[in-house]
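**Student:** sequence? don't have it. structure:
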């Protein structure tokens, strides 16, 4: 196996001697632009910075500073390639779009599943785990995790809108009005630009499950085989609005384990410090020195979890959450 580094993103992947570079990148979950896959369209073009590669069209060896098509190239050494179209996690610049609302449906007593279509969807790039804002006139932006993977044609959101949550109710009213809505995306650095090289621990509270769905849907399109454990914490059984989907992943995807945590199952104060969820995660038996954690929920839950895991031995850099960006501790 050879190691390939993509510049300037810094993303890396491994490639077998008989595997083309584009296929290997796709297996690692790296979104290299491509169309024809036979070297004609030149969309997957990269410049060779380090190493040697074989052009499978003419069997010629390519060396430093030559241009190659990743779909028609094999690695002869460890390589460094320059390809500006591949973005590192969290570096896609947000843009504003007019989105068409395809569907809004209730999937629980207070959660709606929303499907959006964006113009020129193929030109929109985001990473699994990122989020968007819905921008209504004369209102502050409302932020929601994208629940779909980057390769899906539409954008899926899970919006919690209880009767007393005024801003969320306004968003649902706008989405069901029949008019297009203004969205801005992508946002967020707690995301995956490629499949990680170690086990993953996913921790969600409430509709934080949406971000985890995006990550799982994405990883299932890659060759990722490390263990993935999902802890989903809710106050009541009825709040676990897509439990059947998580159970389906548990059944059908061998690396995946689903571990529901429900406040109703224990006589404790769920709203206190999310201790029940944190206790369950700590008892998971993970090797905290060699795991990557993604957490989505309230700042209280996220910081309580982070402090507990860092104390247990998790490197702080291996803990990823959007909370760390939008609600930093003073």
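**Tutor:** That came in fine, so what should we check first? The shown structure was predicted, so the numbers you read here are calculated from the model rather than taken from an experiment.
**Student:** switch to C-alpha atoms for all contacts and neighbour counts from now on
**Tutor:** Fine.
**Student:** I'd like the next helix or strand past the longest helix seen in the chain.
**Tutor:** Longest helix in the chain, counting residues (DSSP state H): helix 299-312. As assigned by DSSP states H and E, the chain's next helix or strand after helix 299-312 is strand 319-320.
**Student:** Touching that next one from outside, list them.
**Tutor:** Applying C-alpha atoms under 8 Å, 6 or more residues apart in numbering, the external contacts of strand 319-320 come out as 190, 191, 292, 293, 294, 295, 306.
**Student:** ok, the closest residue in space to the second one that isn't next to it in sequence to residue 219 distance?
**Tutor:** If you skip the residues right next to it in sequence, residue 191 has residue 129 as its closest partner in space, 4.4 Å away by C-alpha to C-alpha, 6 or more residues apart in numbering. Using C-alpha to C-alpha, to the nearest Å, one obtains 11 Å as the distance from residue 129 to residue 219.
**Student:** from the chain's centre, how far out does the helix or strand that residue 229 is a member of sit?
**Tutor:** When secondary structure is defined by DSSP H and E, residue 229 falls within strand 228-234. For strand 228-234, the distance between its averaged C-alpha position and the chain's averaged C-alpha position is 15 Å (C-alpha atoms, centre = their mean, to the nearest Å).
**Student:** other SSEs contacting that strand?
**Tutor:** Secondary-structure packing of strand 228-234 (3 or more C-alpha pairs under 8 Å, 6 or more residues apart in numbering; DSSP states H and E): strand 200-205, strand 256-262, helix 275-282.
**Student:** picking up where we left off before, among the contacts of strand 319-320, which two are most distant?
**Tutor:** Largest separation among the contacts of strand 319-320 by C-alpha to C-alpha: 191 and 306, giving 16.8 Å.
**Student:** Who has more neighbours out of the two?
**Tutor:** Counting neighbours by other C-alpha atoms under 10 Å for residue 191 and for residue 306 shows that residue 191 has the greater number, 24 against 21.
**Student:** which non-adjacent residue is nearest residue 323?
**Tutor:** residue 299 (5.9 Å).
**Student:** ok, now how distant is the one you found from residue 164?
**Tutor:** As defined by C-alpha to C-alpha, residue 299 lies at a distance of 21 Å from residue 164.
**Student:** And here is the other one:
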């Protein structure tokens, strides 16, 4: 049995199988619903069911609270329809411009840039290319049907792809990366995925907000905008627990020194005396609020830990006048997050 899904306000329609999620069906049909983790953790795909009914696969309660569900809200990455539906969602133009591919890649370099972060570079086959938007991610296809997602940290120029990978003790994939992975290893992936990329229909100044390796897609965005000669104003707030977590601080300072439209604010929350840190401290999104108490004319692109992303959106909208629909995010959910 199949059901018809109608998206408002666009009027776009697609069919969804009875055991298929709304998001999966939309992606198959080329309809650009927003999404991030695809696992019910980040809430990027949240929308409203106007008519019809759905049930949800397991998901994190913070991504869809009981109150939101009672009001008709839904996580489309987890929602299974039981009738024809009319849903309300903010579609993302350009999200289906590039085909999702499955392809092999060869590890061409592994560079340790912090005690718990490496940059791995992937070389694609000579006859293959991966078209993507800066900010999107790929999923590695691992043994046992497991998958792990990482954002491209390089601008989309058809060259090698770099990823920033943080060591998660006991992690199925990161333990391999930090112990046995070597150059010339072959990894298979699927991509590009995700709707975290710059909206080209605006010239509003951008706040780029990152924590930890959430810097990776932000780096790709900055490099891409530089390549195309964009003059949009950008300010990057990058937060870490200690200075070593800002593992490409020198690169960011170089951008700020050379680009009139780019500013950089590093923020450290738990510096130790031996770090000799003299910069900004505290939560990274609080630094944004202190510097920019009125965000009504801005766009925010946030990437990092779910707690940072969620807190930033709530506070920016409630206290800094940021329009709710001008906050774009990619929450880096780990397997530990998904298991909760």
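**Tutor:** Structure received. From a predicted model like this one, the values you see are computed outputs, not experimental measurements.
**Student:** if we can go back for a sec, flag every buried residue along the longest helix of the first structure.
**Tutor:** Of the residues in helix 299-312 of the first structure, those with enough neighbours to count as buried (16 or more other C-alpha atoms under 10 Å) are 299, 301, 302, 303, 304, 305, 306, 308, 309, 310.
**Student:** again with stretch 288-297 of the second structure
**Tutor:** Buried-residue list, stretch 288-297 of the second structure, by 16+ other C-alpha under 10 Å: 288, 289, 294, 295, 296.
**Student:** Dump these to a markdown table, plus distance to residue 192 of the second structure.
**Tutor:** Listed next are these as a markdown table, based on distance: C-alpha to C-alpha, whole Å:
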| residue | distance to residue 192 of the second structure |
| --- | --- |
| 288 | 30 |
| 289 | 33 |
| 294 | 34 |
| 295 | 30 |
| 296 | 31 |
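**Student:** Residue 250 of the second structure is in what secondary structure piece?
**Tutor:** Residue 250 of the second structure is located in helix 249-258, with elements delineated by DSSP H and E.
**Student:** Give the aligned range of that helix in the first structure.
**Tutor:** Counting by TM-score structural alignment, helix 249-258 of the second structure falls onto residues 243-252 of the first structure.
**Student:** And for stretch 104-114 of the second structure?
**Tutor:** Across the first structure, the stretch matching stretch 104-114 of the second structure (TM-score structural alignment) is residues 98-108.
**Student:** top strand in the first structure by residue count?
**Tutor:** Of all the elements of type strand in the first structure, the one with the most residues (DSSP state E) is strand 95-106.
**Student:** That one vs the second structure, average offset?
**Tutor:** Comparing strand 95-106 of the first structure with its match in the second structure after superposition yields a mean distance of 0.8 Å (mean C-alpha distance after the TM-score superposition for the first structure).
**Student:** Return the set of buried residues in that strand.
**Tutor:** 97, 99, 100, 101, 104.
**Student:** Closest one to residue 247 of the first structure out of those, please.
**Tutor:** Nearest to residue 247 of the first structure among these, counting by C-alpha to C-alpha, is residue 104 at 23.6 Å.
**Student:** Now for that closest one: which residues touch it?
**Tutor:** If a contact means C-alpha under 8 Å, 6+ apart, then residue 104 of the first structure has 112, 113, 114, 115, 175, 176 as its contacts.
**Student:** ok, now with 10 Å
**Tutor:** Going by C-alpha atoms under 10 Å, 6 or more residues apart in numbering, residue 104 of the first structure touches 112, 113, 114, 115, 116, 156, 157, 158, 159, 172, 175, 176.
**Student:** Tabulate these in a markdown table, adding columns for secondary structure, neighbour count and distance to residue 232 of the first structure.
**Tutor:** As requested, these are exported to a markdown table (DSSP: H, G, I helix; E, B strand; the rest coil; neighbours: other C-alpha atoms under 10 Å; distance: C-alpha to C-alpha, whole Å):
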| residue | secondary structure | neighbour count | distance to residue 232 of the first structure |
| --- | --- | --- | --- |
| 112 | strand | 19 | 18 |
| 113 | strand | 17 | 18 |
| 114 | strand | 22 | 21 |
| 115 | strand | 20 | 23 |
| 116 | strand | 20 | 25 |
| 156 | strand | 22 | 19 |
| 157 | strand | 23 | 17 |
| 158 | strand | 24 | 15 |
| 159 | strand | 23 | 17 |
| 172 | helix | 16 | 24 |
| 175 | helix | 22 | 27 |
| 176 | coil | 16 | 29 |
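**Student:** which one among those gets closest to residue 26 of the first structure?
**Tutor:** Looking across those and measuring by C-alpha to C-alpha, the closest to residue 26 of the first structure is residue 156, at 22.5 Å.
**Student:** Would you mind finding the match for the closest one in the second structure?
**Tutor:** In the second structure, residue 156 of the first structure lands on residue 162 (TM-score structural alignment).
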